[in-house]
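>>> the amino acid sequence is not available; the structure is as follows:
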């Protein structure tokens, strides 16, 4: 098998034992047709030379990778779903298939979606629609291009089954997705242990997370270690929430089983990008109360962190955890300035409060003017007023209420030269729902993947032009 030295298997989760996951078998699919292969990441982790047959063998039939896990594991967890506690969930249509190290020494997971039934499937079939797989690829690629620390859509294979779903025309085509992520360790993994009152296992899981994800905390012990881990997770997820807001992204389902300890975005179901700034914009049709609306995402993440902290209180006094949770708001605000300024290529003024006030003015103006989210960021990257004046939305920038925003932008201009050809486009690459539906319609009706491939190429161009860092600074194991 053509595995290079960059392939560094390290299946550490399996070593935790049988209290955290259940061995399962992958579904046997009638067809395996490779639809998406993330060759860039495959090359980085030593799998770039796999033939298509070898690829589908490992990521469609799920035969073990060399030196890796002997059997897939369905991870155990609970979670608050729309703030209602559910003890009957876990990996219901996915599993952990393997683990390995990236070039920086950080642990990576192969996690699946649509790979078959598990003990936690309840009444589900354990499958993923092809449309769902296509949407996950698009979300992960666009978020990565916009500087969000996200899981990678590593593989998408069409599996030849006809699925019945209540939220899309049926029967519909099926797929199995493999995502590459630095962690699938959810808040709900800790909540489950608190539910069963297992402080012994909670300490094992805390030690595992420190050892693998936050080794800088290795010299701490006992309650100080737990409090240190919680503080690190709060900071990571504050940055994640800020990144979503800067990207104009609505995750849709911010339940505690969809947030993890490394602050990495993952699991894309009913996501949306906002066409215009609207704090009440929701992604999920079933989010009738707007609990996870665009403007409420920081609140949702903070609330989920409080539930994570509540679980950790099984082994650490609340008084030692509360200071970290109280730090969420300033950590989020600081990260929001960082991520928004990075996207606009601005430089900080040196007055943190003034920069935050300026951004609030930007959000307010975008909401009131309906100028268009992506168009505004495209027009004003680098704060070049002459370039913005050539925009299809230039008339919006002549409004009197835009003057304070313009002044703030120009005062923070970073002097960046926009040399990439992408910046000569009159309109930006975007991924609003109408575009996603159009891409899927071509696939569903004519099996035409050309528009999908063109969109991914456009996203690659955006990624190259924007050059936004998207990796959370998680230290490798020492």
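Thanks, I have the structure now. Everything numeric here is computed off the predicted structure, so don't read it as measured data. Numbers count the residues shown, from 1 in each chain.
>>> going forward, measure contacts between C-alpha atoms and count neighbours the same way
OK.
>>> what is the neighbour count of the closest residue to residue 305 other than its chain neighbours?
Nearest in space to residue 305, with sequence neighbours left out and distances taken as C-alpha to C-alpha, 6 or more residues apart in numbering, is residue 234 at 6.8 Å. Residues near residue 234, counting by other C-alpha atoms under 10 Å, number 29.
>>> the host helix or strand of residue 234: which residues count as buried?
Element membership of residue 234, judged by DSSP states H and E, is helix 222-247. Of the residues in helix 222-247, 223, 225-247 count as buried by neighbour count, 16 or more other C-alpha atoms under 10 Å.
>>> and the strands in the stretch 201-350 of the chain?
249-250, 272-273 (DSSP state E, counting those that start in this stretch).
>>> turn those strands into JSON lines, including mean neighbour count and distance to residue 302.
Output for those, formatted as JSON lines (neighbours: other C-alpha atoms under 10 Å; distance: least, C-alpha to C-alpha, whole Å):
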{"stretch": "strand 249-250", "mean neighbour count": "26", "distance to residue 302": "16"}
{"stretch": "strand 272-273", "mean neighbour count": "24", "distance to residue 302": "21"}
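>>> turn those into JSON lines, including distance to residue 39.
Output for the strands of the stretch 201-350 of the chain, formatted as JSON lines (distance: least, C-alpha to C-alpha, whole Å):
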{"stretch": "strand 249-250", "distance to residue 39": "25"}
{"stretch": "strand 272-273", "distance to residue 39": "26"}
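>>> tell me what the helix holding residue 234 is packed against?
helix 199-212, helix 297-312, helix 318-326, helix 328-344 (3 or more C-alpha pairs under 8 Å, 6 or more residues apart in numbering; DSSP states H and E).
>>> just want the angle from the third one to helix 222-247.
Read that as helix 318-326. 20 degrees (axes from the mean of the first three to the mean of the last three C-alpha atoms, to 10 degrees).
>>> and if you look at the first one?
For the pair helix 199-212 and helix 222-247, the angle between their directions (the same axes, to 10 degrees) equals 60 degrees.
>>> let's bring in a second one:
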């Protein structure tokens, strides 16, 4: 499960400046007509020492982007390329966001405060550099839900409405605008390495490799730096893919520029949760080939890691890098067993054959699409039926036969004392729920449903952590 943050003093950093000007461009934030605070992350602001900011200070830093004390003097738009739906695009980079600040959290990790919708940069091309308020609201919901379900994700740190009317071709316009600040473990992407490889900058690839090893994996450089970094990213990416499957989450746009070098989930656009265990379920209306469908996400993420390996060939060899790529499959299988057992609330058997049998039984049962994923994991928390459910008849059906037999051998993990486990229904995040929350904001400027949903999600997360 994810770490619950603890209070920590404000510890500013400027580590990114050590890379030098080949990696970023100083930029200015847009001058917004308004700054109306809509969401402030009261869970994570204490973990980075910023809970003491008053509302006016918060708006100055995260709406007007006045630098934080002893931090980056100016926002930086990072340079990167990437494969977008398997087509290489050398004309992208931070086009509507930038790196605003760096700091340490309660565990001493280097974290970035990056933006979305903060204005145009040299990489905006024909875009306006803005974010819709609906897009910002959706990112709040995605990050809160993923965190509660144990996925290592960026955190939505701030959402501020900015008072502009935006035109969009794929949704009703004009629509309201926002600027979002996300807290994440790294602003460096696989696409950052791809750009350097594209220009043949072997020296800069080595510099960036050593930076990532030092600041994200606690290691030094050396002749085997590329292999070690690839190994770390491969294992972390496999765990990310497994956590998506266990959560029933579909990111929607798993391009190589959307995979951080720490493999922490981030950058949420057309995401959805699949109600049923449907391998073909897609989130993006433009994903016509189903490239990033629910069941294909591990393949997509592994493919992106392969692009990192290809970039690292400038400072390594295929023979040295290939064994690191081969770590993906076994790490994914191990992580998937752990993630499924964690969501189910049982202790893994610790034997591949037994745990694989459980996974097969769960997939077989859920693939019948008679019970939603959320309902199943809620009803069977701890490995036993907790009480009456609307799905009782379905649980007695033949497709659940193997699961009923296999689960008998598993022991519960943690407590079921939290009152959440006595609720009538699980917390879910299906598209109609998201649209209903947005409708109240859009039509009535009523934010109560969003805040209530965040509260319910966090309560679920506490219950899944075993708290009473």
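Cool, got the structure. In this text, all values refer to a predicted model and were calculated from it rather than measured experimentally.
>>> any idea what the TM-score is?
Overlay of the two chains. TM-score (TM-score structural alignment, normalised by the length of the second structure): 0.97; 461 aligned residues with a C-alpha RMSD of 1.3 Å.
>>> now the helix holding residue 234 of the first structure against helix 328-344, angle please.
Using the same axes, to 10 degrees: helix 222-247 of the first structure against helix 328-344 is 40 degrees.
>>> re earlier: which of the strands of the stretch 201-350 of the first structure sits closest to residue 168 of the first structure?
Each of the strands of the stretch 201-350 of the first structure has some distance to residue 168 of the first structure by C-alpha to C-alpha; the shortest is strand 272-273, at 16.5 Å.
>>> superposed on the second structure, what's the mean shift for that closest one?
Strand 272-273 of the first structure, aligned to the second structure and superposed, deviates on average by 0.4 Å (mean C-alpha distance after the TM-score superposition for the first structure).
>>> show residues contacting that strand.
Here strand 272-273 of the first structure makes contact (C-alpha atoms under 8 Å, 6 or more residues apart in numbering) with 247-252, 282-283, 431-433.
>>> which residue in the first structure aligns with residue 408 of the second structure?
With TM-score structural alignment as the criterion, the equivalent of residue 408 of the second structure in the first structure is residue 410.
>>> how many other residues sit next to that match?
Per other C-alpha under 10 Å, the neighbour tally for residue 410 of the first structure reads 17.
>>> my read is it is in a helix, agree?
Yes. Assigned with DSSP: H, G, I helix; E, B strand; the rest coil, residue 410 of the first structure falls within a helix.
>>> which residues does it contact?
Going by C-alpha under 8 Å, 6+ apart, residue 410 of the first structure touches 383-385.
>>> measure the residue most central in space within the second structure to residue 243 of the second structure for me?
Centrality entry for the second structure: nearest residue to the mean C-alpha point is residue 265, 2.5 Å, by C-alpha atoms, centre = their mean. The gap separating residue 265 of the second structure from residue 243 of the second structure is 10 Å, by C-alpha to C-alpha, to the nearest Å.
>>> mind listing the shared neighbours of those two?
residue 151.
>>> residue 454 of the second structure corresponds to which position in the first structure?
Per TM-score structural alignment, residue 454 of the second structure is aligned with residue 456.
>>> counting neighbours, which bits of the helix or strand hosting that match end up buried?
Assigned by DSSP H and E, residue 456 of the first structure belongs to helix 450-466. Of the residues in helix 450-466 of the first structure, 452, 455-456, 458-463, 465-466 count as buried by neighbour count, 16+ other C-alpha under 10 Å.
>>> and stretch 430-445 of the second structure, by the same measure?
By 16+ other C-alpha under 10 Å, the buried positions in stretch 430-445 of the second structure come out as 434, 437-439, 441.
>>> now do stretch 28-37 of the first structure
29, 32, 34, 36-37.
>>> same question, stretch 145-157 of the first structure
By 16+ other C-alpha under 10 Å, the buried positions in stretch 145-157 of the first structure come out as 145-157.
>>> quick one: it aligns where in the second structure?
The aligned range for stretch 145-157 of the first structure in the second structure is 148-160, by TM-score structural alignment.
>>> can you give me the end-to-end span of the matching stretch?
23 Å.
>>> just give me the neighbour total for the aligned partner of residue 299 of the first structure in the second structure.
If you follow residue 299 of the first structure across to the second structure using TM-score structural alignment, you land on residue 299. Residue neighbour count, defined by other C-alpha under 10 Å, stands at 15 for residue 299 of the second structure.
>>> related to what we said a few turns ago, for the match of residue 454 of the second structure, what are its contacts?
Shown in contact with residue 456 of the first structure (C-alpha under 8 Å, 6+ apart): 138, 141.
>>> same thing with residue 19 of the first structure?
Taking C-alpha under 8 Å, 6+ apart, we find residue 19 of the first structure in contact with residue 201.
>>> so which strand or helix has it?
Taking DSSP H and E as the definition, one finds residue 19 of the first structure inside no helix or strand.
>>> which position in the second structure pairs with it?
Aligned counterpart of residue 19 of the first structure in the second structure: residue 22 (TM-score structural alignment).
>>> and the gap between that match and residue 113 of the second structure?
From residue 22 of the second structure to residue 113 of the second structure the distance is 20 Å (C-alpha to C-alpha).
>>> could you do residue 84 of the second structure as well?
Separation of residue 84 of the second structure from residue 113 of the second structure (C-alpha to C-alpha): 24 Å.
>>> tally of neighbours for residue 396 of the second structure?
By other C-alpha under 10 Å, neighbour count at residue 396 of the second structure equals 11.
>>> that one -> the first structure?
The alignment partner of residue 396 of the second structure in the first structure, by TM-score structural alignment, is residue 398.
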